[in-house]
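Q: Just to be clear, the model below is a prediction. Sequence and coordinates:
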Amino acid sequence: MNRGPATWKYWRNDQGDITEQIDPDGNSTHYSYDRQGRLLEIRHPDGSRHQLGWNNLGQLLEEQLPDGGQRKYRYDALGRQITRQDESGAITQYQWDAANRLAQITLPGGATRAFTYNAYGKVTAERDELGRVTRFEYADNLHLVSRRINPDGSQLRYRYDNSRLLLSEIENERGEHYHLDYYPNGLIQQETGFDGRRTAYEYDLNGQLLKKTEFGDDGSELVTEYQRDTAGRLLVKTLADGEKIHYSYDALGRLVNVDDGHWPLAYEYDLQDRLTTENQGWGTLRYEYDNLGQLSHCRLPDGSKLDYRHQPGGRLSSIDLNGSRLTTHQFNCGREQQRQQGLLLSQYQYDEQGRLQAHTVSQQKRNLFQRRYAYDANGNLAGIDDSRKGNRSYHYDPLDRLINVRGTTPESFAHDPAGNLLGQGDQPTANLANVKGNRLLMQGDRHYDYDAHGNLIRERRGAGQKLVTEYRYDCQHRLIRVSLPGGSIASYQYDAFGRRIAKTVDGQTTEFLWQGERLIAESGDNRYRSYIYEPGSFRPLAMLDGEGPLKATPFYYQLDHLGTPQELTDYSGEIMWSAKYRAYGNLATLDVAEIDNPLRFQGQYFDAETGLHYNRHRYYNPGTGRFLTPDPIKLAGGLNSYQYVPNPTGWVDPLGLSSKLANCPKVKSIDPNEVRFSQTTVSYNKIDNNGNSYNYDDLVSSMRAKGWQGDPIDVVRMPDGQLTSMDNTRVRAAREAGIKVEARERGYNDLVTDSEQQRFAVKGKKPDSWGEAIELRVGKQSPKRFGKETPYGSHEPPKLSGKE
């Protein structure tokens, strides 16, 4: 296969299966199969192997992973999976009823989760690990969830239209309503939020977004328009204030320039379409890759060079900074066991479910400090035993919301039924927050005002509410100016992708550079810093203080179970920064401040001028535990558009868009040829969360250029032991690009969240588990024989629809 000057070569056996692939750099990957066409082995360019063992019924029994780990699977006489053993030896057990329905899951450690069904096989009750029961009711004759009754008695209601059975209304726990209206083809025409905000959409004949209109509650309108070329690629985005953003592509369809008239962005690529140069404003990043397509060298904007080395199988083994060792890493069973940072050695221990259990830091065999973590049966953090900062215990309500912290920094919290944080500390009932449509209106002596689009514009506090902080936004709801009670002014600027590139406080400007979604460097006020992260994550690894290879001095982050910085240490192991936090991210005490550290929860940057945390797409207020503006991705981010996370001791939100469990399944690299598809077709033309248009070829080019970008996909281990994905487009593109996919492996019986239920619903029917989500998706495909012949998905790539 040729693409410009680059050539990918493929060899196939008589069955059409790929047996060898050679990329444009000459790296070869080999595949072998048994007589039934089942994949037996993948031999990667670095010599590592992924081997699979099957029984005569076609069920996967074991895997030998490229990094040496092993997984095992067992089935009963009816072919149902009954045990799964992971790389660490932890076993999950599954029990089934006489109707082949999952009755109980026993997790590593012994905790159980059980399910009850109606005559139609729909879950009517779910008992969690602590014995709490969530109940479900269904609309008559539709088998669609109409009501969810939570363990505390609060309720969610769902209503559907009569013709297409599409979700038309959600009633939240406060009795507020969210409405959805559709075009005849099923695309959303209009949505009205719990707070009354209304947004309308217009599309072309290919289903591509042409116009988005946001209606303010004062009658104002914000209109964003999109202009594309004949391939569906976005050429011009016209904002509501008349500003235009222009996008340019090369002959191969790769994005090469983005110009908003203020901060130009430019990109260059290698033969495999991987990003080699990224120019933004005054800074440039340069990249090189190894034979597995992993980042091997990175030149930072200040000229500093990072070299990444990996073990066979792809695990990180070390990072060098300007020719000297920065860190070394040792992994076992897919988990980091040991890390050397200067003279400090960190050792990590995990429990049966892969959660961090202990972090011990030593210096030349002398223990300096240790943190131990305990969890309750439902997976919530129960306590931290910290040899430096003291002990804390955590307590939760029936919905797993944090209500009490005891120990060195005691706190208490109150919530309303919809998950709004009403009060912190020992506030009397009269001082609890007043909330409407999930907007915080008043809390204690603080009063909050909003603009016509739900953005916080004013906070009034103190005697007579005379202390006033005012916030101003642009037409994309980005914070651009803050006026503080003392007279100080802070202003903020952003690039075409909405990343903050500068802030000015009382005349002093700091500029920021980015590596994808992560802050990579800042410069201002005679200070220059770079930030290094654990690969593929938002967990900071090191801060480089000083500009240039001769001045950049490393300081090392020591993180907690969430990935929040607890200390910064220098090469010798001296603690240079240390803090104690409150549960929602405020600093309780700053113990050591020899240097400054602005990083907080994953993806957050502390602004000292306002006390807010910049969280990529929004600003977070740790004092209220809320965002200042509603979620730009609406229901995709959850039902409460201002909420940070459901529980700050176990969840994070690195992008300010959608929260996720900090201990969610470990992300790993998987060969896309191992993953089956759940669809027969995918759309050639796409729209991202920001309304920007792109197409399938753009995605392939981007993957070749930059490797895997964005969130990992979810792949589901089906009853036959193989993997199937809900994200068909990116798996297909990864195959074509010749890269691995970054994925979280889900069990067939693992439960989906509320927002995932909404995303995966088919004609209003909502799945309860990841396996059911796959089966619903497969079952709705055309032709119908697809679902009958391949009920767990197919290795045959889906066709592209909408490509001219």
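A: Right, received. Where do you want to start? Numbering: from 1, shown residues only.
Q: make it CA atoms for all contacts and neighbour counts henceforth
A: Fine.
Q: Report the contact partners of Asn172.
A: Gln155, Leu156, Arg157, Ala418, Leu639 (CA atoms under 8 Å, 6 or more residues apart in numbering).
Q: ugh, wrong one, I meant Val667
A: Per CA under 8 Å, 6+ apart, neighbours of Val667: Pro712, Glu742, Ala743, Arg744, Glu745.
Q: same thing but at 6 Å, please
A: The contact partners of Val667, by CA atoms under 6 Å, 6 or more residues apart in numbering, come to Ala743, Arg744.
Q: is it fair to say Asp698 lies in a strand?
A: No: with DSSP: H, G, I helix; E, B strand; the rest coil as the criterion, Asp698 is located in helix rather than a strand.
Q: ok, now how distant is it from Asn685?
A: Noted for Asp698: a distance of 10 Å to Asn685, by CA to CA, to the nearest Å.
Q: picking up where we left off before, just curious, which of the contacts of Asn172 is nearest to Asn526?
A: Minimum separation from Asn526 among those (CA to CA) is found for Leu639, which lies at 43.7 Å.
Q: And for that closest one, the neighbour number?
A: Leu639: 21 surrounding residues under other CA atoms under 10 Å.
Q: Next: the one 3 residues further on.
A: As a burial measure, Tyr642 scores 26 neighbours (other CA under 10 Å).
Q: picking that back up, just to be sure, which of the contacts of Asn172 are found in strands?
A: Among those, the subset assigned to strands under DSSP state E consists of Gln155, Leu156, Arg157.
Q: Tabulate those (JSON lines), appending distance to Lys660 and neighbour count.
A: Formatted as JSON lines, the ones in strands among the contacts of Asn172 follow (distance: CA to CA, whole Å; neighbours: other CA atoms under 10 Å):
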{"residue": "Gln155", "distance to Lys660": "23", "neighbour count": "20"}
{"residue": "Leu156", "distance to Lys660": "21", "neighbour count": "19"}
{"residue": "Arg157", "distance to Lys660": "24", "neighbour count": "18"}
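Q: and which of those is nearest to Lys305?
A: Leu156 (52.5 Å).
Q: Next up, a structure to set beside the first:
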Amino acid sequence: MKLPEGPYSNGLLRTKTEPYIGVVPFLTASYLYDSENKTTSISDTSGKKADMTYSGFTTTSVTSVNSNPISTIAVTKNALGDIQSKTENGKTIQYQYDSNSKTTQIKDPEGKNVNFTYDLLGHKLSQTTVNTGTTTFQYSVSGKVLEQRNANGSFLTYQYDTLDRLLRVVGNASNGSTQTVQLTYDETGAANGVGKLTSIFDAIGKTDFQYDARGNQTKIRKYLNQEDLTLIFLKDYDLGNKITTLTYPNGSVIHNQYTPGGYLTSITMDAPDGSSSGQPVVNYVGPLAEGTKFKVQRTVGNGVQTNIYFDPILQKPTEIVTGIDADVYESLTYDYDLAGNITKIDDLRNPGRTQTFQYDTFNRITNATGKYGTEDYQYSDGGNLIKKGTSSYSYGGSNQHAVTQIVSPAGIKNYSYDSSGLMIHRDGDTLEYDPMGKLHRILTSDGQVLTYDYDYSGSRVRKSNQGDGSSVVSVDGTYEVSFRPGYSPLHTLYVKGLSGDLVSQLSLESVSLLTNAQFENSEDSTIAGLFLNSKNALCKGISKDCKEYYKNRIYKKYLAGLEILFSVQHGRIGNQFRLTIISLFGICLFGYLGFSILNSKSFRMLDSLRIGITPILILSVFMGFNFFSCGLLPGTSNKNGDPPWVIFPSTIPVDTPSVSSTGTSSGGNIGGTPVPGMIFFHPNHLGSISMATNGAGKPISGGSAIGTSFVSYKPYGGILRTDSYGPDVFRYKYTGQEEDKETGLLYYKSRYYDPEMARFLQADSIVNGESVSGSNLYMYVDGNPLSYRDPAGQNALIHMFNQIVKTMIGFANKNMPSKATVEKNVRAIGRGIDHGARVIGRGAAGMNHNIQARFYKQLHLIDHAGRAVMRSVDHSWREVLEKSTRIGREMGRGIDGAVRKILSGGTYSRNHGTRMWSLDHSITGKFLGHAWQDILDWDWGKILAGVAIVVVVVFFPEVILAGLEIFDLKYLAGSVIASMIFTAAKLIIEGMAGEEAEDGRPYNTN
């Protein structure tokens, strides 16, 4: 991939080339300026052009594509440079400011205002909108918010410590109820907790944090008081502070691998009992050239592959093909208008599902045609949805952007809100909120009572149904536990990939959770345990029986036979790491043999050769272990055992409802509830899950459902039940958000969304003053649900597949290094390796000093014991070799005599041999004699020490990782392993060199 370039002239940017593949740039923009160095034109090779004209304080920009105008924006500023008005395609937003250029008013195209007031220091004192009423703020002398009071009478208070760190948040509801969040810092029991937040108490329980030396959270422990349940997450990071390993509460582990460019390229999984490791869950590859087309590939563990073909200039998907082997599950093509909006999704496999779309000048969808029929959409100037298909919307009351009534052929639905813009009545349902302003309870018109509880961050942790006693606790959409009377708790973990891609879910009924007891050892006892009693150190973070875990990881993985070292699976070496080490030592051994044959001065020649060889070997090992993860860490690329989707195949109970159903099958599970086993998800371009497959790569089926898995969506996220099939066994659907099937709502993290209404139930907390509809706080993605998604309910982002393409090609990476930076970094690699080696050496020396200082007596005993063992082994080897020498010489003389007698025609005699056949004059004999003497002279202490290091590196890398983890140095594993390899090679070579002749001359065979 080529990196962007930007030639300048007289300090002005003239051309800019975006990242591209191959030789020919995809997109190059050209800039023109007037005599005052104001930009007058920006045009690029896609045909897009923006022409700017200036008149006083007004700048007008006309954007066109291939000479066809698509937008006109006029911006007027005052003398201070503050924008006074912005007119986009005829709709105007106006702004007012105070003397400090703080925005005091935003007026939308309908004349509705958002007003702000400030104190003399610029702190916002109040915010008034037509959606939320007036919210006021109070501040401390240091500028920290002390109180936030809302229009509905609720308010929040904040307390801080002497360092201005937040200590307490108290929510006060208008009915007098309260809720408290308490924060604690600097606790001594938390690793690297000085200066860090170490624990939080909230309404659902307690959350603890631990950190590495760079401030990354390495352990999160969440205790849920109602369930008396503790969930522990462990994380490791690389030098770029990206997560490389995530351990789930049930002990399952995923490993993330990244490209040098920094984007996620693959995820592998380890089973909690160690019987399966390194199993690829998802791989992202690309960009790839396929003829004249470009694509990126998404391949999940069961072999199902999604090819995302894209326009290299627009970076937009043009075709999506999903399938396995010769089976094609989905084949879609995408058409766009000049503004980049999707105008057609052509289903090549099922033409009846083809959809077409139309838009207005503000890129809001106005018409959609598909299997759901034809739906028209109309909007007010300020973004209120007035018509959606056969439904008409009304807005009334003080909250002028909130829907109060929807009339359709199915009937009339009424809605009402409180003075802060929170929906409190929804077509017969009553909605109640907690003191923090989060939706807490829904009393449905049919008598159900649904409750929702949140943690300190506002994330929903618990969802309960009082009617059937079921509940679900979830942590950040990563791990959940489902409770249902009469059934075992069901634990489900979720694997998420690039750009929020939901890849798979694994649900298990019988699990062993990580416990506090596994982390209670102090640093001193852990260090001592690593040398004297390694159980505590090595069993840390393992939820299963430790002995069984390492039996699976070691016996099954490493001692099952030599074929494991050389096995080829799926077209690649099964164990690259071990093959690398074996090759390295093979080179060492062949080098020794070569030096002997060539009569080199024993190993003195290595002194000159190692100067040139060492940097090459260091660079290769460093690159191999640290950049490309060739199997050093457990679970990174070397597969072991059966994959989890084979060990835990998905099982669909007979009472599982169909996705085509709006509720439950009589007396059965609620739709969307996971079932035991592992399944994989396959999203559309928005990230909406359209299909789920089992471990064999086939769409799931079973339960009360008809057909195999497929979910069909309408433009604003409603599920087309008449065209959706298969069992409903996953919660996350439209744009990857959680569906609450009991209510038909989608949980968007910060608030709730009704896909049938196509509006949020609560007002947004963020006002986007730059958008024509930015003051409409209930609108979904500015009316363009085909191109955008809203991951957290607060901001519209480009759809998922577009984001994946941009990320993988480099457009989305704003930190992409320049060509000069890359060259500089390459030149610095050598210096960095040398510096890194010295740092490791100094760190090892310091570590050695600290360990000796703390455990001198123990290490002294270990040292004496080790020396005794090594002397015993060395003496035993020498005795064995001496006996072998005598036996070998006797056998050699016998064989040699027999051969000579045959070749001499019977004239040779051991007692009277001939000069021609004399062993004393045989060059070969002399060479073999010298070689055998070399073996006798080897320093077997060094050789065995080197072999011991090799054994640890090859078969027990977990021991090394456990030791590094104690000092928060796990990210240096690659460099430490490389150092150990060279140390082992050095010991073996020096041991084989033995004692040279005093004059240093080579053996003389003459």
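A: On my side now, so go ahead. Keep in mind that this is a model prediction, so the values were computed, not measured.
Q: which of the ones in strands among the contacts of Asn172 of the first structure lies closest to Ala542 of the first structure?
A: For these, the nearest to Ala542 of the first structure is Leu156 (43.8 Å; CA to CA).
Q: Identify the residue of the second structure aligned to the closest one.
A: Using TM-score structural alignment, the partner of Leu156 of the first structure in the second structure is Ile93.
Q: swap in Val223 of the first structure?
A: Match for Val223 of the first structure (TM-score structural alignment): Phe155.
Q: Who are the contact partners of its match?
A: Gln148, Arg149, Asn172 are the contacts of Phe155 of the second structure under CA under 6 Å, 6+ apart.
Q: and Tyr642 of the first structure, what pairs with it in the second structure?
A: Aligned partner of Tyr642 of the first structure by TM-score structural alignment: Tyr778.
Q: From Gly382 of the second structure, how far out is that match?
A: 11 Å.
Q: and what of Leu146 of the second structure?
A: For Leu146 of the second structure relative to Gly382 of the second structure (CA to CA), the value is 34 Å.
Q: Kindly report the same for Leu156 of the second structure.
A: Separation of Leu156 of the second structure from Gly382 of the second structure (CA to CA): 31 Å.
Q: Just the closest of the contacts of Asn172 of the first structure to Phe677 of the first structure, please.
A: Distances from Phe677 of the first structure to the contacts of Asn172 of the first structure, taken by CA to CA, are shortest for Leu639, at 29.1 Å.
Q: more crowded one of Leu146 and Gly382 of the second structure?
A: A count of neighbours by other CA under 10 Å puts Gly382 above the other of Leu146 of the second structure and Gly382, at 20 against 16.
Q: State the distance from the alignment partner in the first structure of the more buried one to Gln272 of the first structure.
A: Gly382 of the second structure maps onto Ala418 in the first structure, with residues paired by TM-score structural alignment. Using CA to CA, Ala418 of the first structure is found at 48 Å from Gln272 of the first structure.
Q: Likewise for Tyr696 of the first structure?
A: 16 Å.
Q: Roughly how far does Tyr237 of the second structure sit from Ser445 of the second structure?
A: According to CA to CA, Tyr237 of the second structure and Ser445 of the second structure sit 49 Å apart.
Q: I meant to write Pro957 of the second structure there.
A: Using CA to CA, Pro957 of the second structure is found at 60 Å from Ser445 of the second structure.
Q: Give me the more crowded residue out of those two.
A: Higher neighbour count among Pro957 of the second structure and Ser445: Pro957, with 16 against 12, using other CA under 10 Å.
Q: Map the more buried one across to the first structure for me.
A: Counting by TM-score structural alignment, Pro957 of the second structure has no partner.
Q: What's the match for Gln405 of the second structure in the first structure?
A: Match for Gln405 of the second structure (TM-score structural alignment): Met442.
Q: How about the contacts made by that match?
A: Ala433, Asn434, Tyr448.
Q: ok, back up a step: of Tyr696 and Gln272 of the first structure, which one has the most company?
A: With neighbours defined as other CA under 10 Å, Tyr696 of the first structure and Gln272 compare such that Gln272 has more, 26 against 22.
Q: would you list every one of the helices in the stretch 651-800 of the first structure?
A: For the stretch 651-800 of the first structure, the helices defined by DSSP state H, counting those that start in this stretch cover 696-706, 728-737, 754-760, 770-779, 785-789.
Q: can you redo these as CSV with distance to Asn438 of the first structure?
A: Shown next, in CSV, are those (distance: least, CA to CA, whole Å):
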stretch, distance to Asn438 of the first structure
helix 696-706, 36
helix 728-737, 34
helix 754-760, 17
helix 770-779, 29
helix 785-789, 41
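Q: Which among those helices is found nearest to Leu381 of the first structure?
A: Across these, Leu381 of the first structure has its closest neighbour in helix 754-760 (21.5 Å, CA to CA).
Q: ok, back up a step: so which of the contacts of Met442 of the first structure are in strands?
A: Asn434, Tyr448.
Q: Columns distance to Gln95 of the first structure and neighbour count on top of the contacts of Met442 of the first structure, output as JSON lines?
A: Output for the contacts of Met442 of the first structure, formatted as JSON lines (distance: CA to CA, whole Å; neighbours: other CA under 10 Å):
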{"residue": "Ala433", "distance to Gln95 of the first structure": "45", "neighbour count": "25"}
{"residue": "Asn434", "distance to Gln95 of the first structure": "46", "neighbour count": "19"}
{"residue": "Tyr448", "distance to Gln95 of the first structure": "51", "neighbour count": "19"}
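Q: Next, format the contacts of Met442 of the first structure as a markdown table and append distance to Ala251 of the first structure.
A: What follows is those, written out as a markdown table (distance: CA to CA, whole Å):
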| residue | distance to Ala251 of the first structure |
| --- | --- |
| Ala433 | 56 |
| Asn434 | 56 |
| Tyr448 | 51 |
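Q: what's the span of stretch 385-397 of the first structure, first residue to last?
A: Across stretch 385-397 of the first structure, first to last residue, CA to CA, it's 22 Å.
Q: For that stretch, which residues meet the burial criterion?
A: Asp385, Asp386, Lys389, Asn391, Arg392, Ser393, Tyr394, His395, Tyr396 (16 or more other CA atoms under 10 Å).
Q: so can I have CSV of those residues showing secondary structure and distance to Arg339 of the first structure?
A: Formatted as CSV, those follow (DSSP: H, G, I helix; E, B strand; the rest coil; distance: CA to CA, whole Å):
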residue, secondary structure, distance to Arg339 of the first structure
Asp385, strand, 21
Asp386, strand, 19
Lys389, coil, 22
Asn391, strand, 25
Arg392, strand, 26
Ser393, strand, 28
Tyr394, strand, 29
His395, strand, 32
Tyr396, strand, 33
